[in-house]
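>>> Make a model of this:
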Amino acid sequence: MKIAACQMVSGPDLGANLVAASRLLESAVAQGAQLAALPEYFCLMGHHDSDKLAYAETLGHGPIQAMLSRAARELRLWIIGGTLPIKADTPDRVRNTTLVFSPSGEVVARYDKIHLFAYDNGRESYDEARVLEPGTQPTAFDAEQLRVGLSVCYDLRFPELYRAYNPCELLAVPAAFTYTTGEKHWELLLRARAVENQCYVIAPAQGGKHENDRRTWGHSMIVDPWGEVLAVVPEGEGVACADIDPARLAQVRQQLPALAHRKL
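This next block holds a predicted model:
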């Protein structure tokens, strides 16, 4: 199966972001992809974190979900829909949610981001929990013969989440990594997750200077089970494509059967 990681530089205009996402999905299919993934916050990068509250959708309803469903159906494509704001139990919070659509346009999986990013360097601070309500459950789905484990951005720093998905063939990490942390840790962590779980990793990201003055690292990539980077988009809008090779998976797991050697 050929897979595609779509990189975006989303802004505060929902309509423009949905048009850009549709264009990238069409490009992925034109390059032979059967599964494509969009980045975290593909639909909205507002001027303030709280902006996403106004665009929160109820599961099964809303223009963001309608666009993803239509694209999956018309393109006959598996879509890992980055993240979008889904209404939470409390009125001043949303879930940062990944929805997966099958080629029939149906939702087949939902994952709510579990680990919420926060930092405080003494000069400035940030906390996603001011707006987001965390998820609690790991989620995987089957795309034909492919078992896929879901995660989002900051989840990448917590390897125990990915262990919960074994055995699987692909790990998905839609993200909007900051430029500072991405430069130092993004590729390092993605390759580590691929190697330790002996599976492919698809990591679609935000990548560039946004209208809200935030700069994201980009470098959307696909990594193989040996930690080799198969495709990457450094910065700006684009699509990284690569094939998932069952023989390569089997070879890596046979020559170094680390998963079978686990004790804890």
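
>>> rest of the way, CA atoms for contacts and neighbours
Fine.

>>> Can you tell me how far Ala172 is from Val131?
Taking CA to CA, to the nearest Å as the measure, Ala172 falls 23 Å from Val131.

>>> higher neighbour count, the two?
The neighbour count for Ala172 versus Val131, taken as other CA atoms under 10 Å, is higher for Ala172 (26 against 18).

>>> is it true that that one touches Leu150?
Yes. Here Ala172 reaches Leu150: they are 5.1 Å apart, a contact under CA atoms under 8 Å.

>>> Here is a second sequence; please produce its structure as well for comparison:
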Amino acid sequence: MPRPLDIACLQTRPMPDFASALSAATSLAEAAVELGAELLFLPEYCGGLRTDAGRIAPPVAPEAEHPVLAGLSDLAARLGVWINVGSIAVAGPGEKFLNRGYMIDDAGKVRGRYDKIHLFDVTLSKSEVYRESDSVVPGEDAVIHDTPKARIGHTICYDLRFPELFRCLAKGGAEIIICPAAFTRLTGAAHWHVLNRARAIETTRFIVSACATGEIEGGGASYGHSLILSPWGEILADGGEEPGVVQARIDLDQVAATEARIPSLANGQPFRHAKDVTRFSAA
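Sure, this is the predicted structure:
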């Protein structure tokens, strides 16, 4: 029997402060619910994002006092809908913060947390260098949100390049794996679609990746193109470059059906790492 679910990514712009970030999320959430969405997904750093001389410098607050988390919790309760907060910047130890995502239920209660594991430390060009680890404390735990709608594995942005995390979540029972992001335009144009499709195909799971879009105050820009993909790797919805609601009606029974056709998770075999394999020269 089909298990239909109406879902929506809220493709927001990177906002420089709490108030504008919450306002943007609220207006899109209201529109998505009007369109029938039952489960909403926000991008990475949806609580605000700026940069400062190549450093990721979002507005930060302690979890208990975070105005965007509180505002989105109130919004979920008012709309009667589950909301995935892709991530916000939460005060951490010392001068650093956590890039932390949340699952909020339809009564406004936080039901799960995920701290981004893989941090974005890259040199794209002489003028575009990012060192997320200078500011962020990495997470250590893979997380699956067990909701009445679906079992949802949570990753964030740069995690997309590490397929072992996605495989772990799929084998752990996730039906949907999300990757909220603020992917750069440069890397997005080159890799965003192919990486998302690859993760869907490898895991035979729905992939839902809400990505911020547009210029970032302080320098840089996010790619947009929030995606909803089927377990077969088909693009069901693509948000393009403008802010808006990116919606699709999915059937969760497709997960089991696709895995039965391509049982790559079950067919995996143990093997020795390359460094442990003795190599012999030709005689």
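
>>> Which position in structure 1 pairs with Trp192 of structure 2?
Using TM-score structural alignment as the criterion, Trp192 of structure 2 maps onto Trp186 of structure 1.

>>> Neighbours of its match, how many?
As a burial measure, Trp186 of structure 1 scores 23 neighbours (other CA under 10 Å).

>>> need the helices for the stretch 101-250 of structure 1, in chain order.
Applying DSSP state H, counting those that start in this stretch to the stretch 101-250 of structure 1 gives helices spanning 159-163, 179-181, 187-197, 246-255.

>>> Can you list the helices and strands that the first one packs against?
Okay, so that is helix 159-163 of structure 1. helix 187-197 (3 or more CA pairs under 8 Å, 6 or more residues apart in numbering; DSSP states H and E).

>>> Then the longest one?
Helix 187-197 of structure 1 sits against helix 159-163, strand 200-203, strand 220-223, with contacts defined as 3+ CA pairs under 8 Å, 6+ apart.

>>> quick one: the residue opposite Phe101 of structure 1 in structure 2 once aligned from Cys179 of structure 2, how far?
Taking TM-score structural alignment, Phe101 of structure 1 has Ile104 as its aligned residue in structure 2. Separation of Ile104 of structure 2 from Cys179 of structure 2 (CA to CA): 16 Å.

>>> and if you look at Asp52 of structure 2?
24 Å.

>>> Between the two, which is the more surrounded one?
Cys179 (27 against 11).

>>> Verify the stated contact: that one with Ala200.
No. Between Cys179 of structure 2 and Ala200 there is no contact under CA under 8 Å: 11.3 Å.

>>> okay, and the common contacts of these two?
Ile207 (CA atoms under 8 Å, 6 or more residues apart in numbering).

>>> State the span of structure 2 onto which the longest helix belonging to structure 1 is aligned.
When structure 1 is parsed with DSSP state H, its longest helix is helix 14-30. On structure 2, the counterpart of helix 14-30 of structure 1 by TM-score structural alignment is residues 18-34.

>>> hang on, the earlier thing: comparing the helices of the stretch 101-250 of structure 1, which comes out most buried?
Of all those, helix 187-197 has the most neighbours on average by mean count of other CA atoms under 10 Å, namely a mean of 20.

>>> Mean per-residue distance, it versus structure 2.
In this overlay with structure 2, the average offset of helix 187-197 of structure 1 from its partner residues is 0.6 Å by mean CA distance after the TM-score superposition for structure 1.

>>> Now do the strands in the stretch 51-200 of structure 2.
51-52, 55-56, 82-91, 97-104, 110-115, 121-125, 128-131, 143-146, 151-154, 176-178 (DSSP state E, counting those that start in this stretch).

>>> so which of the ones you listed gets nearest Ser226 of structure 2?
strand 176-178 (10.9 Å; CA to CA).

>>> what span of structure 1 lines up against the closest one?
Counting by TM-score structural alignment, strand 176-178 of structure 2 lines up with residues 170-172 of structure 1.
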